[in-house]
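Student: got a structure for you, letters missing:
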């Protein structure tokens, strides 16, 4: 293996001097070294690039940071210049598959059908409604295309209409820091009220009086959700009342309303425990009552029915169960079983209706939907025929209805929205995502296979490829994963991905530990002091795909973003010769330093996910895998790194420091590129098509390495 890796490394070095990557005579930027000593737990570490956080911290080297990021951008542009025509071709190709003039499936709420629609050539959308029936005249509530004019980034969210249908609150972020200002619009007159509420999550909830609004206030520095405030229309912002303040800085908080409209809920939740408070929505000046005081290592979520509360909880139930209690008796001693715990089934969520309960579950790594009839206690499951798919309840805002909306998709099936009658058990397809120009589902194949992890655990892999691909090792393969926070990466369709598949790539998703695909235990085996399982699982999947001849050494690529970017950094250190190229998007690669800095947004919320490095054991374990800490003087694969200057989730300086240190220490001639978007944040561009330019960049990088010219 050592000899083979050396041979392949030489072949790679020759390949990169081809016309598709312009590396001749171009000098990669070298960052200034300014040693900074970290001293904790009797461990002294010199960080040469700590100064790069000065733009975020508004320190003395802020301008030097911007200068360095611009030089990296110039270098990336120069190296990828031969791919510019291909990038434009890919962008136009992917854009052409999207119907520019389109409309979402309308949903009925309180006498109005709501929907969004898009127009030819426009980046955003219009939020609209029609009264009583779909052939009524259209009312444009918000024209986001017009509102976004002049902004490089524009995000509107949290559309919330008052119970009397006359007012609407919504949040706007023009910086891409996920820090929203809430506005209120009179839907009768079109007036935008002066009640502007800054530094919020963007979401808000109306009380029944049509003038009281609850919202989540954020800390302006850490961006933590700290308070739930109550605002009364027409009053000064300084007069807003804090109805709840979170004392645990490891928890996230939010406020919402039950589907039947009877209760306002405040939820505080961390990785390990949660707490819910409730208030009748017709008593906005009342005091919120605790549903059940938070319990150590117990999560619970509350759903209101007409005659009882339902509680989804992991209390003595690792994969969660559903309990019930009377409306006036909410503490734990009054909880009674509704759906018992099952070792092989994870209960994800419940969606309430007057006569039915829809339960989203996960079994054998696949999502499924169970229907419970609350009148006769019958239960059954919806049936789906593919080996790997995703199903979920979609927009179901009406309480008194027997119709369920659900979404269905797979790696080969475009997103399909169905309406299902829970009485007659008949479904109708309301809309399937159109692929403009034509798309033949049968031209592609999907599989679900299992790799064996280093400890013998079976790791699911979902794959898709164009028919005709031979399993002889010659096909290039892109392996994607996330593997954190219990977030499951389910197999879904993506029309942009066709540009990858049609050029001979196999696309695979590794459902590694750290997600929740195989149940709660799957998550717990990939977090905290088990985090390294996430990385070794992914590496095992890479080896297995080579063993099964889906690809071969020299044609295997990896991609991940955010916490998945941490995964990319770890595998680059742990087994660099396995990957011909790595795409790391907004990567969380400086784990120790970030988790030691409580002034960085979201740090304290993450202690239950990664550990608190102020504790010695957590520090040393974290240090053992943190990509930035473990860069060595050795060969690394080709790497493309992307980030955003205004990223609030993973600050720009993490990938910038990582690239700078890699440049200094790596011993190969493989390309290392850093692309910083100077106007966007964690999610990239906000426009409907602009994000495709990022995908085109990623694909062009892969195609250049594979000598694919068009």
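Tutor: Received, thanks. Every value quoted in this text rests on a predicted model; they were computed, and no experiment measured them.

Student: contacts and neighbour counts: CA atoms only from here.
Tutor: Fine.

Student: end-to-end on stretch 168-186?
Tutor: Taking Cα to Cα, to the nearest Å as the measure, stretch 168-186 stretches 7 Å from start to finish.

Student: make that stretch 555-569, sorry
Tutor: 19 Å.

Student: Just the residues contacting it, thanks.
Tutor: 474-484, 534-535, 542, 578-589, 626-628, 649-650, 702, 706 (Cα atoms under 8 Å, 6 or more residues apart in numbering).

Student: same thing with stretch 196-207?
Tutor: Where contact means Cα under 8 Å, 6+ apart, the residues beyond stretch 196-207 that reach it are 157-163, 169-172, 178-184, 212-220, 225, 237, 255-257, 264, 281-284.

Student: Please apply the same query to stretch 664-680.
Tutor: With Cα under 8 Å, 6+ apart, stretch 664-680 has contacts from 12-13, 16, 23, 30, 69-70, 72-73, 75-76, 152-153, 175-176, 631-647, 652, 655-656, 659, 663, 684.

Student: buried sites along it?
Tutor: With burial defined by 16 or more other Cα atoms under 10 Å, the residues of stretch 664-680 counted as buried are 666, 668-680.

Student: tell me the SS of residue 408?
Tutor: Assigned state for residue 408: strand (three-state reduction, DSSP: H, G, I helix; E, B strand; the rest coil).

Student: ok, back up a step: going through the contacts of stretch 196-207, which ones are buried?
Tutor: A residue is treated as buried here by neighbour count (16+ other Cα under 10 Å); on that basis the buried members of the contacts of stretch 196-207 are 157-163, 169-172, 178-184, 212-218, 225, 255-257, 264, 281, 284.

Student: Tell me if residue 157 really is in a strand.
Tutor: Yes. With three-state DSSP as the criterion, residue 157 is assigned to a strand.

Student: Helices of the stretch 451-600 of the chain, start to end?
Tutor: For the stretch 451-600 of the chain, the helices defined by DSSP state H, counting those that start in this stretch occupy 498-501, 520-524, 532-547, 563-574, 591-596.

Student: Against that first model, consider the following:
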């Protein structure tokens, strides 16, 4: 039976490949441009593709889209089936678990057929009258893309700042709504940072961050008074160093408005202003120092400080108000531990809650400040993700936290920190007959080529064979210290139920194994990220989880860089690769400081104007290292308005690959002409992009319907 199936699969796949060969692939014009850096010359034949308004460029992108449609025409029905299947698992009429802030309970809900959330609240109790603050479906009408970037309610509960993006460039327009009357005030403030704003206690003064429309860096903080012309807003702070990212918010205690500046994981600085004194001056909590990162939580008359000062994995300290700049006044609360990474924290009237990482897994630690006792919550699965939820109320003994695993849908719990009782408030409802008992998860470690122990989490159906015959999708990100935790994905079931194994490689560049794990996967150690992924791939093949003709790889953004690097290093290992919004033209992008995010990324990748970093980047940059050789089947996706990775990076990469690859494997580029880095904005429309990715892979293993 297996032999017959394999023959059928091979025949169907060869048919698909033969059909792809007969179709005429687009060919981008070659227009050589000489680029000289540090005395070294490069020739970029496709540099001109960065001309977004050039009709020739748009024509080429559309031609690539049309070619993709032709190649995948045999599985168009499968793609639609996958979309309906994934959509069918979603409970269309759904509601989040309410949280209480002030006298109101806040929640979001979806209606049947609705693409966007409706933001609501009830006063006094959950039996109160529902007030609709923002109806995302109504607000999105007339827009191909729409996103509410966040909102904040004033202290008197009557007004709300909100930010909206209709282009997907992450340039948000700030508006103000009267929640009592429904009136949206005439003030329109463009080019702001979504979600970074704060009310003062007077209910009429607000602060927000202005972004540079070219670099998309937030660099100015303004004060606005309700009812005045935004052109008269007062500049209260300007960030002079374009390598710092800025954030703005209100402390949990509501006492302070905070401006946070972060130098991409190497330096932090906070400025504070008492919310009751909006015309006052922001004061520095502790001046920035290279190599020092810290986070703060205000509590009563002191601050808790999560800091890496003499503590690579961070420790917890406290300092009285008014003495924050005096490091001798800082007192240690939780010491540094070499095997535990202190990730985050929350503070309650009688409890301190810490989010920690150990052996690659997340933990929640609850400390009773009265009894000085502590405990770790027990989750009981080999691979999972748990995190501190949104807890706006100080005066409670109930902690809200989230939990999920590769087999357990996203769950929200309330935990009584005194009685130790946990209550499941909501678990994601997966329709279509999902039964977690049909699936198995595993977690193990792979020894990388330099001896590092790389964690791997994977999931599959119980009836999936582990004899090398199963297709497997290996996913990773591996940059910025972002940890790819083993959470639940209902869309993933469409692969698992068709015999796929899904594996997450927790490679260096993330922070799963602590701060050193991140440091060993950035700058001049970036190649560890790529090597780890390839070494895991080889392990999965050797141990018969899959075979090289059934192994697929996927990554997006910086994970797309990973995809480009692994197919240059070991193309023979992979049947197919999905590179979503991939950062593949590393050297050219990092040399252009006008491109969004470039300057803030120097501490992640290095500054190529310095020869040491230029040479190292050049040695792994996927675009610069394309060679005349056989590459795996490849699906590349991008968005015309992408603010994080400009569309021309994947477009240039595909053009160069098409000119140089030596085999007839599929090479497909899909450009969403209306979206940006995150893809489509609606909850259902986003599924179409996933369906495309899955159809691409399933087509290659012979699944047609």
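Tutor: Everything's here; your move. Since the structure is predicted, the reported quantities are computational estimates derived from the model, not experimental observations.

Student: circling back: sitting in strands, which of the contacts of stretch 196-207 of the first structure do you find?
Tutor: Of the positions in the contacts of stretch 196-207 of the first structure, 157-161, 169-172, 180-184, 212-218, 225, 255-257, 264 sit in strands, assigned by DSSP state E.

Student: Could you pull out the helices in the second structure for me?
Tutor: Under the criterion DSSP state H, helices of the second structure are mapped to 2-22, 55-71, 76-88, 136-139, 493-496, 515-519, 527-542, 558-569, 586-591, 602-605, 611-620, 648-660, 685-700.

Student: out of the ones you listed, deepest packed?
Tutor: helix 558-569 (a mean of 25; mean count of other Cα atoms under 10 Å).

Student: Where in the first structure does that one align, residue-wise?
Tutor: Taken onto the first structure by TM-score structural alignment, helix 558-569 of the second structure occupies residues 563-574 there.

Student: ditto for stretch 422-441 of the second structure
Tutor: Counting by TM-score structural alignment, stretch 422-441 of the second structure sits on residues 427-446 of the first structure.

Student: which residues sit against that stretch?
Tutor: By Cα under 8 Å, 6+ apart, the list of residues contacting stretch 427-446 of the first structure from outside reads 96-99, 105, 387-388, 411-421, 462-467, 495.

Student: Just to be sure, which of these are found in strands?
Tutor: 416, 417, 418, 419, 420, 421, 462, 463, 464, 465, 466.

Student: Are any of the residues you listed buried, and if so which?
Tutor: Neighbour-count burial (16+ other Cα under 10 Å) applied to these gives 416, 417, 418, 419, 420, 462, 463, 464, 465, 466.

Student: In TSV, list those along with distance to residue 56 of the first structure.
Tutor: Shown next, in TSV, are these (distance: Cα to Cα, whole Å):
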residue	distance to residue 56 of the first structure
416	42
417	42
418	45
419	47
420	49
462	39
463	40
464	41
465	42
466	45
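
Student: quick one: contacts for the residue lying closest to residue 262 of the first structure once chain neighbours are set aside?
Tutor: Leaving aside its sequence neighbours, residue 262 of the first structure sits nearest to residue 281 (Cα to Cα, 6 or more residues apart in numbering; 5.4 Å). Contacts here follow Cα under 8 Å, 6+ apart; on that basis residue 281 of the first structure touches 207, 208, 261, 262, 263, 264.

Student: So what does the first one match up with in the second structure?
Tutor: Think residue 207 of the first structure. Residue 207 of the first structure maps onto residue 200 in the second structure, with residues paired by TM-score structural alignment.

Student: cool, residue 496 of the first structure as well?
Tutor: Aligned against the second structure by TM-score structural alignment, residue 496 of the first structure finds its counterpart in residue 491.

Student: hmm, back to that, including distance to residue 483 of the second structure, could the helices of the second structure go into JSON lines?
Tutor: Formatted as JSON lines, the helices of the second structure follow (distance: least, Cα to Cα, whole Å):
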{"stretch": "helix 2-22", "distance to residue 483 of the second structure": "35"}
{"stretch": "helix 55-71", "distance to residue 483 of the second structure": "32"}
{"stretch": "helix 76-88", "distance to residue 483 of the second structure": "25"}
{"stretch": "helix 136-139", "distance to residue 483 of the second structure": "30"}
{"stretch": "helix 493-496", "distance to residue 483 of the second structure": "22"}
{"stretch": "helix 515-519", "distance to residue 483 of the second structure": "9"}
{"stretch": "helix 527-542", "distance to residue 483 of the second structure": "13"}
{"stretch": "helix 558-569", "distance to residue 483 of the second structure": "12"}
{"stretch": "helix 586-591", "distance to residue 483 of the second structure": "22"}
{"stretch": "helix 602-605", "distance to residue 483 of the second structure": "15"}
{"stretch": "helix 611-620", "distance to residue 483 of the second structure": "22"}
{"stretch": "helix 648-660", "distance to residue 483 of the second structure": "24"}
{"stretch": "helix 685-700", "distance to residue 483 of the second structure": "21"}
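
Student: Residue 445 of the second structure: which of those is closest?
Tutor: If you check each of these against residue 445 of the second structure by Cα to Cα, helix 527-542 wins as the nearest, at 9.0 Å.
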